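Q: Predicted model and sequence follow; I will ask about them next.
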Amino acid sequence: MFDPAAADLRLGIVGAGAMGGGIAQVAISAGVDVILFDQNAEAAAKTRDAVFARLDKRVTNGKASPEEVAAAKACLRLGESLQDFADRQVVIEAIIEDLEIKRGLFRELEGIVAADCVLASNTSSLPIGAIARVCERRERIAGLHFFNPVPVMRLVEVIRGPDSAPKVVEALRGLGSRLGRTPVEVPDSPGFLVNLGGRAYTTEGLAVVQEGVATPAQVDAIMRDGFGFRMGPFELMDLTGMDVNFPVTRLVHESFFHDPRLRSTTLHRSLFESGRLGRKTNHGHYVYRDGKPEVPSADAAVGDKPARKLVLFEADEHLRAFAGELGADLLEEDDGSSPILAAPLGEDCTELARRSGIDPTRLIAIDLLPDVSARITLMGAPNVDPEVRQAVIDLLGQKRKVTAIADSLGFVAQRILSMVGNLGCEMAQIGLAPPEDIDTAMKLGLNYPKGPLEIVEHLGCRQVFTILERMQALTGDDRYRPSLWLRRRAALNLPAGYRPSV
């Protein structure tokens, strides 16, 4: 078994694409002796030159000394064939995501490398057990999934295959740490951790748009301004490309026997099948010109006729405090003409009016779950009076941007955040990783501002459970069924990440 801290550690990398080149860069920067091989020798040479250019840029930017970069460059050489891996202690495969091609490579490597050489796959979604199935020594095979761009992304998933020896997994964890990544150990499960956990953010955004609730630009703005996501779900999908995120979403959905919580939309499939892949084709959810998206405004037009009086419906302290700062008179009784302001959880205006009998034409709902200092989301029933809605927009828009959406159970942010948190709870429930590792992986792997269980804790277990429970009941769709992990912690008023001591 190799020692990940050894000064003379010898690593082989198969595949000189973006991932292989990135892994090579962080490895040689850590003083690891690397052989990089690709069937396309010209592509391998270009990758080597690109790696060296990035290292030289570090010197120019004052992030590394010339001596450090020279030492790193001396650690990398190109292989002429797989036979050059005969002396390697660990080999990482970073080739095309095709099961049979990967199997063929691993079988070939077994006939070349030493008996104690560890073989790792950088696959993002294919089962490690399925790759290792054709090999003689399955115990030395595991996954080591880096994220693109490797030099920037600090996470690496260490995938424990069905037959992976504990010492192999531990050695790969050590290698990940030596390469400057944060290793998170995950069992061999569809999508592993990040590619599973990342489904909720994009698929619920897609559901919002397909239902006609909001536009991609509105959803993206709400998630950026309301909860600090670096990118909205549609910006993110366009960046990764529908040719990447749709197949992974479909694979994960099918692998979990079509769990509706992982379901995508016909909109997603249509973009994929029509070749509207995102930035790489200049057309996805947005149109791109000269690399920049043409993004429609997410802001409602704010006029100069704000509502002077408001009636608060089912007001808690939060709604009262918010409304009290708007400058309108808050009426103790309904005067029959003023806007009625509500802040529901998991409900829409239609349901509020149905169960309470209040006038839907004057009912306006606002989402107070996310941060509303920069932007607030507003909605009304299908028959809301346009003048009433505009008066509330004019009032709210005096201090912040307003996004006006169609009537929606759970608005936008409530839906997406609750689904992200619920999926994180489900991953904890099925034992993919401890809650803290789930949160770490999602923050490092997808740049989330908080991990999914941290999101649940921030919003409140009971509130998230209430949103999902109501949405499941009102839609009849098990897409919104709460995880048992969430249900139990909400019922017992426990922290979202609570684990019983054993």
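A: Thanks, I have the structure now.
Q: C-alpha from now on. contacts and neighbour counts both.
A: Fine.
Q: quick one, what contacts the residue nearest to C75 when sequence neighbours are not counted?
A: Leaving aside its chain neighbours, C75 sits nearest to D33 (4.7 Å; criterion: CA to CA, 6 or more residues apart in numbering). Counting by CA atoms under 8 Å, 6 or more residues apart in numbering, D33 touches D8, L9, R10, L11, A27, C75, L76.
Q: Tell me if I'm right that F146 and V156 touch.
A: Yes - between F146 and V156 there is a contact under CA atoms under 8 Å: 4.7 Å.
Q: Mutual contacts of those two, please.
A: In contact with both F146 and V156: no residue, using CA under 8 Å, 6+ apart.
Q: Can you flag the buried ones in the contacts of D33?
A: The neighbour-count criterion (16 or more other CA atoms under 10 Å) marks L9, R10, L11, A27, C75, L76 among the contacts of D33 as buried.
Q: Restricted to helices, list the residues you listed.
A: A27 (DSSP state H).
Q: For the stretch 351-500 of the chain, which segments count as helices?
A: 386-396, 413-429, 435-446, 452-459, 461-475, 484-491 (DSSP state H, counting those that start in this stretch).
Q: And the next helix or strand past the top helix by length along the chain?
A: Identified as the longest helix of the chain according to DSSP H is helix 41-60. Downstream of helix 41-60, the next assigned helix or strand under DSSP states H and E is helix 66-73.
Q: The closest residue in space to F147 that isn't next to it in sequence: what secondary structure?
A: Nearest residue to F147, sequence neighbours excluded (CA to CA, 6+ apart): M153, at 5.9 Å. Three-state assignment for M153 (DSSP: H, G, I helix; E, B strand; the rest coil): coil.
Q: Quick one: residues contacting M153.
A: F146, F147, R181, L444, G445.
Q: Hmm, the fourth one is touching V156, no?
A: Read that as L444. No - using CA under 8 Å as the test, L444 is too far from V156 to be in contact (9.0 Å).
Q: Use this one as the comparison:
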Amino acid sequence: MTASDRATSQPEDRTPESRPVQDRVPAPAALSVAVIGTGTMGQGIAQVALLAGHHVYLHDAAPGRAKEAVGDITARLDRLVEKGRLTSGARHQARSRLVPVTSLGALFDCGLVIEAVTEQLAVKQDLFRELEKTVSDECLLATNTSSLSVTAIAGALRVPGRFVGMHFFNPAPLLPLVEIVSGYATDEAAASRAYDIARAWGKTPVRSADTPGFIVNRVARPFYAEAFRLYEERAADPATIDAVLRECGGFKMGPFELTDLIGQDVNEAVTRSVWESFFQDPKFTPSLAQQRLVQSGRLGRKSGQGWFSYEEGAARPEPLTEPPADAPRTVIVHGDLGPAKALVGLARQAGIEVEAEDDAEPHIELPGGGLLFPTDGLPVGAYESEDVLVFDWSFDYAAATRIALAAGPRAGQRARSEAAGFFQALGKKVTYIPDVPGMIVARTIAMLIDLAADAVAREVASQEDTDTAMRLGVNYPVRLLDWAADAGELTVARVLRNLHEYHPTGRYGPTPGLIGRTDPLEYRDLR
């Protein structure tokens, strides 16, 4: 009988008396782990624990589902062997440690139980109440919830101090981040134990307080919300907004294509949950356009239609892109362009003569008199000069392959053409958008940084853990707060203050966390 056959033949219902002798042999990592809920996340977590050397028990309330999950996980292990990422011997050893069980009573001697069932508070509370009747008081209980309160789930327990959030990201075997979430009653020893386990599994754990959305789903809301808001304001179409955030902002995917991949219903539900949990704070207001999309059944890739069509043969819409224009031979750079100072070297490399002047607000003067400013959150129409244009932010102007521009109402065609030609000479595609405050990337970045600073100030997480979570959890191109420190938090606050002037709802007002990172006198004097 092979190791695989032996595992399959083991009794599913385990009791202290009936558990086979071979089951009592400690796994390499000693700790026995149970995963309850065998959907995509549950299977992924089980695979991670299994390959870390643990004896893993699978349980699901649906009859037969745990056995099916064993087959699914086994197939994944086989694919790893085929790809040369796992030896056949390691595969067979791992498979021998994977056991489906039909009752919670079979989990009596587990040292860690991770729940990944439906996102309903009552369901999770009932589950853990039943578990407490079976496992020892030393067993660490964990939830993989992404949207519910760890404190609220633990409130149903007799021993809430050993309860913690272990929020993995999908797909769990591939993504390194795990948010370790402490509820109000969580003992420090329990949180530290969960942290150490995740790290031993090869993950990068970060510590978070129990706040709506934890770190990632709290800080990341503006990435989606600002794009949807721009769409509602008719600043650009989804394909163009996605392209600007990818090619100018440096994000791996645009918010429209990403939410189509996640599922519009899933993304909208998380947004709504965070908003409601924050007592309808305007910074987290959901999108009416996305709600309508969900109500129409256009849920993204899984339904064949979301923001984009995924039907066979459907053409992918192209972003708005300016036709080629002549590059200016010379430009004058006034002041310090700050985060955009890389444009000076890029222009010279492109053969454009650059003259530097230190006597004015940072901008680029074009040969025809056009003035090209990095956006500060104001609409271009608020500038006093005539031929004014603004360009969007980028985390890395040298790497950016597209730049968004907006022209003021008094900007002439020559200024528009020279501005486009300037960036095209630097190897960038150019997209003109209407005159909307904050443009696309700048208002998105500013809002992300604002919420990251707010999370740190409220001690949701440390700055190190916040920046790490956003880099690893959602693959952002930079560490947000480190970038803000280099660019200047006052620059970020200025964009938000100016946005707030045009949208005085509270959505864009800088948080005390961000304001506290600026010089009080300089902040007071912001326009």
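A: Structure's in. What do you need? Values in this document were obtained by computation on a predicted structure and should not be read as measured data.
Q: Could I get the TM-score for this pair?
A: Comparison of the two superposed chains (TM-score structural alignment, normalised by the length of the first structure) gives a TM-score of 0.88, and 484 aligned residues with a CA RMSD of 3.0 Å.
Q: quick revisit: with the second structure superposed, average distance for the longest helix of the first structure?
A: Mean deviation of helix 41-60 of the first structure relative to the second structure after superposition (mean CA distance after the TM-score superposition for the first structure): 1.9 Å.
Q: buried residues in that helix?
A: Quick answer for helix 41-60 of the first structure (16+ other CA under 10 Å): A44, A45, T47, R48, A50, V51, F52, L55, D56.
Q: What is it packed up against?
A: Where contact means 3 or more CA pairs under 8 Å, 6 or more residues apart in numbering; DSSP states H and E, helix 41-60 of the first structure is packed against helix 18-29, helix 66-73, strand 76-78.
Q: try it again with 10 Å
A: Here helix 41-60 of the first structure touches helix 18-29, strand 33-37, helix 66-73, strand 76-78, going by 3 or more CA pairs under 10 Å, 6 or more residues apart in numbering; DSSP states H and E.
Q: nearest to R489 of the first structure, of those?
A: Nearest to R489 of the first structure among those is helix 18-29 (39.4 Å), distances taken as CA to CA.
Q: The second structure: matching residues for that closest one?
A: Matched against the second structure by TM-score structural alignment, helix 18-29 of the first structure falls on residues 40-51.
Q: how far apart are the matching stretch and its match in the first structure?
A: Mean for stretch 40-51 of the second structure is 0.7 Å (mean CA distance after the TM-score superposition for the first structure).
Q: how close does the spatially most central residue of the first structure get to P293 of the first structure?
A: Centroid check for the first structure by CA atoms, centre = their mean gives G198 as the closest residue, at 3.3 Å. Using CA to CA, to the nearest Å, G198 of the first structure is found at 23 Å from P293 of the first structure.
Q: what residue of the second structure matches up with V208 of the first structure?
A: Under the alignment by TM-score structural alignment, V208 of the first structure pairs with L230 in the second structure.
Q: which residues sit in contact with A381 of the first structure?
A: 348-353, 359-365, 406-408 (CA atoms under 10 Å, 6 or more residues apart in numbering).
Q: Sorry, wrong one. I was asking about M231 of the first structure.
A: M231 of the first structure neighbours (CA under 10 Å, 6+ apart): D220, A221, M223, R224, D225, M237, L239, L446, N447, Y448.
Q: Identify, from those, the entry nearest to G476 of the first structure.
A: Comparing the contacts of M231 of the first structure against G476 of the first structure with CA to CA places M223 closest, at 25.8 Å.
Q: Burial check on whichever residue in the second structure pairs up with the closest one, number of neighbours?
A: Under the alignment (TM-score structural alignment), M223 of the first structure maps onto L245 of the second structure. Neighbours of L245 of the second structure under the rule other CA atoms under 10 Å: 28.
Q: so L245 of the second structure sits in a strand?
A: No - assessed with three-state DSSP, L245 of the second structure is helix; it does not lie in a strand.
Q: any idea how far E365 of the second structure is from it?
A: Counting by CA to CA, the gap from L245 of the second structure to E365 of the second structure is 26 Å.
Q: Just put the helices of the stretch 351-500 of the first structure in TSV and tack on distance to P216 of the first structure.
A: Below are these laid out as TSV (distance: least, CA to CA, whole Å):
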stretch	distance to P216 of the first structure
helix 386-396	20
helix 413-429	13
helix 435-446	19
helix 452-459	22
helix 461-475	21
helix 484-491	29
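Q: Could you look over those helices and pick the most buried one?
A: Highest mean neighbour count among these (mean count of other CA atoms under 10 Å): helix 413-429, with a mean of 25.
Q: Where in the second structure does it align, residue-wise?
A: Aligned using TM-score structural alignment, helix 413-429 of the first structure spans residues 441-457 in the second structure.
Q: Measure the mean distance from that stretch to the first structure post-superposition.
A: Here stretch 441-457 of the second structure, set against the first structure after superposition, deviates by a mean of 0.6 Å using mean CA distance after the TM-score superposition for the first structure.
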